[in-house]
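Asks: Below are the sequence and a predicted model for it; my questions follow.
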Amino acid sequence: MVANQIRDLNLAPAGDQKIEWVSKHMPILNRIRAKYAAGQPFRGRRVAVSVHLEAKTAYLALTLKELGAELAVTGSNPLSTQDDVAAALVRRGIPVFAWHGATNEEYFAHLAATLQHKPEYIIDDGGDLVNLLHTHLRELLPFVKGGCEETTTGVHRLRAMAEQKQLAFPMIAVNDALCKHLFDNRYGTGQSTWDGIMRTTNLVVAGKTVVVAGYGWCGRGVALRAKGLGARVIICEVDPVRALEALMDGYTVMPALEAARLGDLFIAVTGCKDVFTGTHFALMKDGAILANAGHFDVEFNKEDLAQMATAVTAARPNITAYHLKDGRCLYLLAEGRLVNLAAGDGHPAEIMDLSFALQILSLLHLIDAEKEGGLAAGVYQVPQKIDHLVAQLALEANGVKIDTLTEDQKRYLNSW
């Protein structure tokens, strides 16, 4: 078994610095450490983590190790891995299989190497670990007792597997927890997407027309921040309820083909493929900027872009220019991958503190369930008591107190 697959162990000091910074801004994980470290609830438990490998994820891994887990860590996107952070984890005794800029073959080899540690529990982001277990590494399935999924795309994949009776173990849909999608998807994606776009382009947002495809929780956050930055915002949706909500939130709503003629900047955040294709690209303005905030690099059809281009050049780091036959130029950010991570540092530390607290507490819930015979294979919601605990810890960390119901009020609310 290979011990590690990283770029350069000598990068560890820079990674340590990043981890030290986020550790001071993740108070919920610090409270979980303080509460559970002595009891070592993960002692002897093997856990595989496949999440965007940057400093916040590293602190999640270090917290799990502090609670006794035996870890193997990889990334969930070839361009979001930070090599200095990977080196810092290896230096601290955690096996890591990931490096920035991995080819597709290298990326899946890293996933496979992580799974060779025969994990009992999985923290997945996008569903690639779970998919690999059920397709090419089925011999490792008997070792897995359950896991958690971080993001919308991964939960969609899990539900499809469960409906087809293919999912072999219980998975908790952390993405669907209130303390995840209400904050991580909305405020995390909303801020970090614009962080990535602005640091990459160094262009003003105010006065531009921004087209946001998808008005789920991530799209809501991206649109809200665009409005706050002074942009005119157009929403494209396929769900009539979400489209109506966008309209009543004050945005212009129209089909993508109409919006294609108007946008200066296009942000796709749907989780679906081919949101923008050659038909749309043919209508876009010269200089239009394309940024993906969905999990996989399939929302902008890159094959169509390449076929339409007479030349493809690097306009700037993380900006690819597609020169079209009619003289127009379209700019794709971060190779069409997650712009907030491939061209930025991802969500703010305080936001990931919420999500990663849910991950740890959900794994503890799975371990507790084992004592009662375990959960059947399937997709499960995060228990409400965990959601409320994480929210309460976040309020405490911010110095906020709230009211509590009296016993008489509880009786009133429970009566008819």
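Replies: Here it is on my side, so go on.
Asks: From here on, just use CA atoms for contacts and neighbour counts.
Replies: Noted.
Asks: burial count for Asn185?
Replies: Counted with other C-alpha atoms under 10 Å, residues neighbouring Asn185 total 25.
Asks: how much space between the spatially closest residue to it that is not a sequence neighbour and Lys165?
Replies: The shortest distance from Asn185 to any non-neighbouring residue, by C-alpha to C-alpha, 6 or more residues apart in numbering, is to Cys218 (4.6 Å). Distance of Cys218 to Lys165, computed by C-alpha to C-alpha, to the nearest Å: 29 Å.
Asks: quick one, strands of the stretch 101-250 of the chain?
Replies: 121-124, 146-149, 170-173, 209-213, 232-236 (DSSP state E, counting those that start in this stretch).
Asks: among these, which is nearest Leu137?
Replies: strand 121-124 (14.3 Å; C-alpha to C-alpha).
Asks: related to what we said a few turns ago, what is the burial count for the residue nearest to Asn185?
Replies: Cys218, neighbours per other C-alpha under 10 Å, totals 26.
Asks: That one is in contact with Ser192, isn't it?
Replies: No. The pair Cys218 / Ser192 is not scored as a contact, 10.7 Å apart, by C-alpha atoms under 8 Å.
Asks: returning to that earlier point: can the strands of the stretch 101-250 of the chain go into TSV with extra columns for mean neighbour count and distance to Gly278?
Replies: Listed next are the strands of the stretch 101-250 of the chain as TSV, based on neighbours: other C-alpha atoms under 10 Å; distance: least, C-alpha to C-alpha, whole Å:
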stretch	mean neighbour count	distance to Gly278
strand 121-124	26	32
strand 146-149	27	33
strand 170-173	26	35
strand 209-213	26	16
strand 232-236	23	17
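Asks: now the ones you listed in a markdown table, with distance to Leu53?
Replies: A markdown table is the format used below for those (distance: least, C-alpha to C-alpha, whole Å):
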| stretch | distance to Leu53 |
| --- | --- |
| strand 121-124 | 12 |
| strand 146-149 | 15 |
| strand 170-173 | 20 |
| strand 209-213 | 26 |
| strand 232-236 | 31 |
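Asks: looking at the ones you listed, which is closest to Ala160?
Replies: strand 170-173 (12.6 Å).
Asks: alright, now check it against this:
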Amino acid sequence: MSISPDANLIKEGERKIEWVAQHSPVLNRLRDTILNDGTFQGKRLALCVHLEAKTAYLATILADCGAQVVVTGSNPHSTKDDVCAALASRGITVYAKQDCPREVWEEHLLNTIDTEPEIIIDDGAELVSRLITHRPHLASKVIGSSEQTTTGVIKLRAMEKDGVLPWPAIAANDAMCKHMFDNRYGTGQSAIGAVLSSTNLLMAGRKVVIIGYGWCGRGLARYADGMGARVIVVEVDPVKALEAIADGFRVMNMQEAAREGEFFITATGNIDAIRKEHFEVMQDGALIANAGHYEHEINLQDLSSISVSVQEARPYIKEYRLQDGRRIHVIADGELVNLAAGDGHPVEIIDLTFAVQALSAHYVAKHRDELQPGVYNLPEEIDKNIAKTKLETLGIKLEGLTQKQQQYLNSWRTS
């Protein structure tokens, strides 16, 4: 069943959503200029993203533009009950519960799918993968989808390769206004902030190991460096590793870094980035957090297997004591640290990300008869329009090309 509004929670949830509304100038402007053109009118839209205040505001805007919105959370540990209550009080159907068991979360995802969505806005391909696997008879009703994460885009491309993706899907994560800002600045600030606030420890002078040097890893390394950390990067791609060196960081393999590091933050989008052989050589007091999509970037089963006890050291932090007396600390059980132990990305960053998501959904809905099944990038002109809109809200006017400059750029002649 969808949740019923809890009067005791609604007020706080509304307060959080209103704060987001005040600091989302891009979404606000796009709602008034593009999104309300009737494209969403009457469309059944399923939204599966980390269900906190910023997601709630996106759901509200989509509903204001005529969509029949159903919302669920992409991770129960990032779901906020007060926000869910506020959304339900606004007449939006919500299937979500904070910190619910995994089987209940799975039920919520299927409940959302059973509303027979025509458009899906997804995070980690949670809805898409389950619809294709468990409700294939509903696939023909889907116009298209939009995907927010690197992990989800990897899944979509694998589906496309296997010939099982039945509709057009926009890789929203690959839009410039998403990954260049959300993955880098959003993850960098929010993940480092969550680590610092949950531990109350000093980062300056610490050896901080960043595992993965994609856009998220770059942001983490940059923010850790700004806090005075001595950054070590672990990477499997030789070009990215070389980039990390050029950016001024040390590069090691994981076994070497495990011996030296004091703080470890994963951002790989893969499994087992930290595993048994790494735990076995870590220093006493090592602290581990995950800034990737899933908690399985850290193999906690391996850590438990070599531990003699586990206890709560602080809120959000578990201390694993090994047989030789060493202690290893894990933040938020390896869940996405910036949401499980913090408030997630800054509002202004998600304003850009959700502008990408909203316009991606708008694009597939508007061009439903032109797009074949497969994974698509958001058209460049839409991506740039988001950036232009943001600059306009900041009161910034860009330089323009003169006619002579335009002619020069469009000609191969030297004179």
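Replies: Structure's in. What do you need? In this text the structure is predicted, and so the values were computed from the model without any measurement.
Asks: hmm, back to that, and the residue nearest to Asn185 of structure 1, what is it in contact with?
Replies: Cys218 of structure 1 sits next to 181, 185-187, 189-190, 269 when contact means C-alpha atoms under 8 Å, 6 or more residues apart in numbering.
Asks: try 10 Å
Replies: 152, 181-190, 193, 224, 269-270, 293-294 (C-alpha atoms under 10 Å, 6 or more residues apart in numbering).
Asks: Can you name the residues that contact the aligned partner of Val208 of structure 2 in structure 1?
Replies: Per TM-score structural alignment, the equivalent position to Val208 of structure 2 in structure 1 is Val210. The contact partners of Val210 of structure 1, by C-alpha under 10 Å, 6+ apart, come to 222-223, 226-227, 230-235, 259, 262-267, 289.
Asks: which one's the longest helix in structure 2?
Replies: helix 347-366 (DSSP state H).
Asks: give me the stretch of structure 1 that that helix matches.
Replies: So helix 347-366 of structure 2 sits over residues 349-368 in structure 1, by TM-score structural alignment.
Asks: Could you report the distance from the aligned partner of Gly73 of structure 2 in structure 1 to Ala260 of structure 1?
Replies: In structure 1, Gly73 of structure 2 lines up with Gly75, judged by TM-score structural alignment. Separation of Gly75 of structure 1 from Ala260 of structure 1 (C-alpha to C-alpha): 33 Å.
Asks: Just want to know which of those two has more residues nearby.
Replies: Higher neighbour count among Gly75 of structure 1 and Ala260: Gly75, with 28 against 21, using other C-alpha under 10 Å.
Asks: Verify the stated contact: that one with Ser50.
Replies: Yes. If you go by C-alpha atoms under 10 Å, Gly75 of structure 1 and Ser50 touch, sitting 5.1 Å apart.
Asks: Now do the contacts for the counterpart of His134 of structure 2 in structure 1.
Replies: Structural correspondence for His134 of structure 2 with respect to structure 1 (TM-score structural alignment): His136. The contact partners of His136 of structure 1, by C-alpha under 10 Å, 6+ apart, come to Ala112.
Asks: if I look at His136 of structure 1, how far off is Glu70 of structure 1?
Replies: For His136 of structure 1, the distance to Glu70 of structure 1 - C-alpha to C-alpha - is 23 Å.
Asks: ok, for Arg326 of structure 2, nearest residue in space, not its chain neighbours?
Replies: Going by C-alpha to C-alpha, 6+ apart, Arg326 of structure 2 has Asp284 as its nearest residue, at 4.6 Å.
Asks: er, Gly334 of structure 2 I mean
Replies: Counting by C-alpha to C-alpha, 6+ apart, the residue nearest Gly334 of structure 2 is Glu295, at 4.7 Å.
Asks: do you know how far that neighbour is from Leu127 of structure 2?
Replies: With C-alpha to C-alpha as the criterion, Glu295 of structure 2 and Leu127 of structure 2 are 18 Å apart.
Asks: Give the residue from the two that has the larger number of neighbours.
Replies: Leu127 (25 against 22).
Asks: dump the residue contacts of the aligned residue in structure 1 for Leu58 of structure 2.
Replies: Alignment note (TM-score structural alignment): Leu58 of structure 2 maps to Leu60 of structure 1. Contacts for Leu60 of structure 1 (C-alpha under 10 Å, 6+ apart) come out as 23, 26, 29, 49, 51, 66, 352-353, 355-357, 359-360.
Asks: Kindly indicate whether Leu60 of structure 1 is helix, strand or coil.
Replies: helix (DSSP: H, G, I helix; E, B strand; the rest coil).
Asks: where's it relative to His110 of structure 1, distance?
Replies: From Leu60 of structure 1 to His110 of structure 1 the distance is 19 Å (C-alpha to C-alpha).
Asks: can you check Asn414 of structure 1 too?
Replies: 52 Å.
Asks: As a check, name the ranges of all helices in the stretch 1-150 of structure 1.
Replies: 12-23, 27-36, 55-66, 83-91, 104-115, 128-135 (DSSP state H, counting those that start in this stretch).
Asks: Out of those, which one sits most buried?
Replies: When the helices of the stretch 1-150 of structure 1 are scored by mean count of other C-alpha atoms under 10 Å, the highest mean neighbour count falls to helix 83-91 (a mean of 25).
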